[in-house]
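K.L.:
coords below, sequence missing:
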């Protein structure tokens, strides 16, 4: 795992699918649905299959060897 880059969010939390798009880790909501359903996304080291999973400040999302950290913007 590489060092995570910080991705600021406006609110206190964000859904996993939205965060993947915000962090430019995927191209579209449809792609988010696919990669999450296929078990390719992990949150804090655990595979996550719920696109609606709420992420909070400090959570680290990883996909394909790239990691992004949720930070308060």
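P.N.:
Cool, got the structure. Treat the numbers as computed from the prediction; the structure is a model and nothing was measured. Residues are numbered from 1 along each chain as shown.
K.L.:
every contact and neighbour count from this point should use C-alpha atoms.
P.N.:
Fine.
K.L.:
show residues contacting stretch 49-68.
P.N.:
Residues from elsewhere that reach stretch 49-68, judged by Cα atoms under 8 Å, 6 or more residues apart in numbering: 1-7, 12-17, 23, 25, 32-33, 36-45, 69-72.
K.L.:
structure B:
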């Protein structure tokens, strides 16, 4: 599990995937989200601009990210 500490109120989903090095580019992040490869709090979510906030859990290809 990756623990990611927010410095702002939220982080957009595609930026989170890039910041945690789970994808290489923003374009790749948009593709994996639109193809349903990302879970947000246990549910597949297709929103690229989803605002991920403290306490949320994002899962991508078996890796969980806890937002602190």
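P.N.:
Good, I have the coordinates. The structure displayed is predicted, hence computed values, not measured ones.
K.L.:
in which helix or strand does residue 42 of structure 1 reside?
P.N.:
Assessed by DSSP states H and E, residue 42 of structure 1 sits inside strand 41-43.
K.L.:
and that strand, how far from structure 2 on average?
P.N.:
Taken over the aligned residues, the distance from strand 41-43 of structure 1 to structure 2 averages 0.4 Å (mean Cα distance after the TM-score superposition for structure 1).
K.L.:
longest helix in structure 2, by residue count?
P.N.:
In structure 2, ranked by residue count with DSSP state H as the criterion, the top helix is helix 26-34.
K.L.:
residues touching that one, excluding its own?
P.N.:
For helix 26-34 of structure 2, contacts defined as Cα under 8 Å, 6+ apart pick out 14-15, 17-18, 23, 38, 45-48.
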